[in-house]
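Visitor: just coords:
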């Protein structure tokens, strides 16, 4: 059994789905997802917050480009809601704190007392300084993902889940994609396979980009009943990225902010990593640590310069990268989708040359 489409997108996370929705404006698109559900790995395990000052200079440009879409231009409704992000520094962290603030936009410095008034469980005596990005906002990731799926289908695109690739090769002027006994012919292939992107490239005979998946863990922990109003707290964490916490239901989602290199797999948390992270969190708060009700882990995949890789492979005509989003994938997805579609369909004429170059796989050669 075989079928023919213009573009096959490999990967049904937010990267692949947003790109497929954008590409389907002008092409017949098929998304292939290995798992039975969209967004099963990194997308479904995201901390789900939009932070303008998150990442390097290129990523901050992408954050700004993506914001209008997240705020309603993409789906006709916003996927954002107020949250805020507060960063806390101990005395020994002040050099990092001052350096970070000098390179940010819209961050407001807080006194230890002001920080504690926003998050009353913080130990005031442990805080040397704090700062808040009031415009940081929660992202409804499922609404964004399913919204992109609806857009794709409305534009004639297709989604096939539970489809593991068994072959990917050049076939004449296009590509032959083999999965579960089906052969698909496509003029172009978009590699949006997340932590598995280098493996997909190897299957296609394309040079790897040096992608390294990193495990990021989290737990959900209840708060004592007498603590009220925590739903309105900002996300708060260490300026050293050694832990962070965010209101979640009747308690907090707490992460040790780990970045342990791992092979691509269905990630699970390491008990020792969780324990160490909770210890760092406990040092900064005045609240009893109780047994978490849930724990989980996801994969954040980076290349050497920690900037996404978007563009055409130099060694394989019709093969396009959309990978290496790290921990920025959800909040930059609409911007990266437009850039990928522009490169794929119009040779990048609608993207600023310096931005296109900063994302190009050629920079990693």
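Guide: Received the coordinates, thanks. Not measured: the values here are computed from a predicted model.
Visitor: Going by C-alpha atoms from here, please, whenever you check contacts or count neighbours.
Guide: Fine.
Visitor: do you know how far the residue positioned nearest the centre of the chain is from residue 307?
Guide: Nearest residue to the geometric centre of the chain (C-alpha atoms, centre = their mean): residue 329, 2.5 Å. Per C-alpha to C-alpha, to the nearest Å, residue 329 is found 11 Å from residue 307.
Visitor: Could I get the full set of helices for the stretch 151-300 of the chain?
Guide: 197-204, 271-284 (DSSP state H, counting those that start in this stretch).
Visitor: Report the buried residues of the first one.
Guide: In terms of neighbour count (16 or more other C-alpha atoms under 10 Å), helix 197-204 has its buried residues at 197-198, 200-201, 204.
Visitor: put this beside the first:
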């Protein structure tokens, strides 16, 4: 029977970033991943973008706290840059101008480089846009694409190099606690022991809690669809920013001369190997054809991923209030990639009893914002 200081259940970006920082802190760590490859359900299906102005307040702070890691990762972490220039343009429909102005004001105050665009200026950048539906737009020029594979596997490689253990095909069947720690039993019979269990199981986080005899916090997996669309031969999309509607009903970005398009759907579902629905693909195409001049005769490949949320939309990174050796690291929604370095470092520091890292404290990050007992987690307000 293998014993580690820490057992992490889930080898996606949340689990592996925490594993990396825990191993760096000198802890023995075993990560148990139910699939045959880590990051299969959410991490590996993400069209990730780094923006310090995207998401709820705690997400924006965690994104800022991740900036230095993304720009200057540790030596040997990856051969390729994690961030590459992209930019993001947010479009506002008539009646949404004030909301867009508020985003520009906050973003600029936080140091983001925002340029306001008229509809005509927007069309010069992205010629296919239907400006009849747009009252105003804003271009965040320093938003970046994230190389998800480089980031995730950088954590995995460095974790293993520091002596960490990653076990795949590790479907958890039972979790029990005795006086000297936890025992996690896999469906194929192997047992792993640890002093602390970290629940980084994403959409399955509540299921893991129940198996451990811990009260679930109410996580909801939600489906997100993406479709590849071919562009006409005379449309040269290279270098376009990602374009997203302010009401979060459509976004698209150029990908190798094609468009990756999503209706930004958040359809509640059960945790499973989620696949795209025909209706969602049809909605995606209809919204793209309404927002642009692109005529879609036949969609390309499509896929779906799971984004998991708690009631108030913010993640939890904290010990369970009733079980002091069971740590929740879940509910990152669609922001797990862009916050991974900070979330992993935060979790490791809290698990090791070192409190919030100083550079996060300076950003105003508090334990309450990520706690398992915050009032908004219960009320959703």
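Guide: Ah, there it is. All values reported here derive from a predicted model rather than from experimental measurement.
Visitor: Drop the TM-score for these two in here.
Guide: Once superposed, the chains reach a TM-score of 0.96 (TM-score structural alignment, normalised by the length of the first structure), with 363 aligned residues with a C-alpha RMSD of 1.5 Å.
Visitor: Aligned against the second structure, show me the partner of residue 277 of the first structure.
Guide: Using TM-score structural alignment, the partner of residue 277 of the first structure in the second structure is residue 284.
Visitor: Now for its match: which residues touch it?
Guide: 227, 250, 261-263 (C-alpha atoms under 8 Å, 6 or more residues apart in numbering).
Visitor: Considering the residues you listed, which are maintained in the first structure?
Guide: Shared with the first structure under both residues aligned by TM-score structural alignment, their matches' C-alpha atoms under 8 Å, the contacts from these are 250, 262-263.
Visitor: Show me the strands in the stretch 1-150 of the first structure, by range?
Guide: 2-10, 29-33, 49-50, 80-82, 85-89, 108-110, 129-133, 137-139 (DSSP state E, counting those that start in this stretch).
Visitor: Compare those strands and give me the one nearest residue 346 of the first structure.
Guide: strand 2-10 (14.2 Å; C-alpha to C-alpha).
Visitor: can you pull the buried residues of that closest one?
Guide: Within strand 2-10 of the first structure, the residues that count as buried by 16+ other C-alpha under 10 Å are 4-10.
Visitor: Could you provide the helices of the stretch 151-300 of the first structure in TSV, with additional columns for distance to residue 138 of the first structure?
Guide: Listed next are these as TSV, based on distance: least, C-alpha to C-alpha, whole Å:
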stretch	distance to residue 138 of the first structure
helix 197-204	27
helix 271-284	21
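Visitor: Report the next helix or strand after the helix ranked longest in the first structure in sequence order.
Guide: For the first structure, the longest helix by residue count, based on DSSP state H, is helix 329-346. Heading C-terminal from helix 329-346 of the first structure, the first helix or strand you meet, by DSSP states H and E, is helix 353-359.
Visitor: What is that next one packed up against?
Guide: strand 309-312 (3 or more C-alpha pairs under 8 Å, 6 or more residues apart in numbering; DSSP states H and E).
Visitor: which helices and strands does the longest helix of the first structure pack with?
Guide: Packing partners of helix 329-346 of the first structure (3+ C-alpha pairs under 8 Å, 6+ apart): helix 14-23, helix 57-68, strand 309-312, strand 319-323.
Visitor: distance from the shortest one to the second structure after superposition?
Guide: The one in question is strand 309-312 of the first structure. Its matched residues in the second structure lie on average 0.5 Å from strand 309-312 of the first structure after superposition (mean C-alpha distance after the TM-score superposition for the first structure).
Visitor: Okay, now stretch 132-142 of the second structure: how far is its last residue from its first?
Guide: Note: stretch 132-142 of the second structure ends 27 Å apart using C-alpha to C-alpha.
Visitor: on that earlier part again, possible to save the buried residues of strand 2-10 of the first structure as CSV with distance to residue 239 of the first structure?
Guide: As requested, the buried residues of strand 2-10 of the first structure are exported to CSV (distance: C-alpha to C-alpha, whole Å):
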residue, distance to residue 239 of the first structure
4, 50
5, 47
6, 46
7, 42
8, 41
9, 37
10, 36
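Visitor: Residue 349 of the first structure: which of the helices and strands packed on helix 329-346 of the first structure is closest?
Guide: Across those, closest to residue 349 of the first structure is strand 309-312 (C-alpha to C-alpha), at 12.6 Å.
Visitor: what stretch of the second structure does the closest one fall on?
Guide: The aligned range for strand 309-312 of the first structure is 316-319, by TM-score structural alignment.
Visitor: residues in contact with that stretch?
Guide: Contacts for stretch 316-319 of the second structure (C-alpha under 8 Å, 6+ apart): 325-332, 343, 346-347, 350-351, 367, 370-372.
Visitor: again, but for stretch 138-153 of the second structure
Guide: Contacts of stretch 138-153 of the second structure (C-alpha under 8 Å, 6+ apart): 12-13, 16-17, 39, 43-44, 46, 48-52, 78, 80-91, 100, 104, 112-117, 337-338.
Visitor: quick one on the thing from earlier: of the kept ones among the contacts of residue 284 of the second structure, just say which sits nearest to residue 61 of the second structure.
Guide: Distances from residue 61 of the second structure to those, taken by C-alpha to C-alpha, are shortest for residue 250, at 24.7 Å.
Visitor: From the structure, what's the count of residues near the aligned partner of the closest one in the first structure?
Guide: Aligned counterpart of residue 250 of the second structure in the first structure: residue 243 (TM-score structural alignment). For residue 243 of the first structure, the neighbour count with other C-alpha atoms under 10 Å is 21.
Visitor: Then residue 143 of the second structure?
Guide: 25.
Visitor: Leaving out the residues flanking it, which one is nearest to it?
Guide: residue 87 (4.4 Å; C-alpha to C-alpha, 6 or more residues apart in numbering).
Visitor: hang on, isn't the match of residue 250 of the second structure packed against residue 282?
Guide: No - look at residue 243 of the first structure against residue 282 with C-alpha atoms under 8 Å: they stay out of range, at 10.1 Å.
Visitor: ok, now which ones touch whatever residue of the first structure lines up with residue 335 of the second structure?
Guide: Using TM-score structural alignment as the criterion, residue 335 of the second structure maps onto residue 328 of the first structure. For residue 328 of the first structure, the contact set (C-alpha under 8 Å, 6+ apart) comprises 54-55, 59.
Visitor: Tell me, of the residues you listed, which are also contacts in the second structure.
Guide: Under both residues aligned by TM-score structural alignment, their matches' C-alpha under 8 Å, what these keep in the second structure comes to 55, 59.
Visitor: In the contacts of residue 328 of the first structure, which residue is surrounded by the most others?
Guide: Neighbour-wise, the contacts of residue 328 of the first structure (other C-alpha under 10 Å) top out at residue 59, 24 neighbours.
Visitor: Please verify my assumption that it contacts residue 324.
Guide: No - under the criterion of C-alpha under 8 Å, residue 59 of the first structure is not in contact with residue 324, lying 11.7 Å apart.
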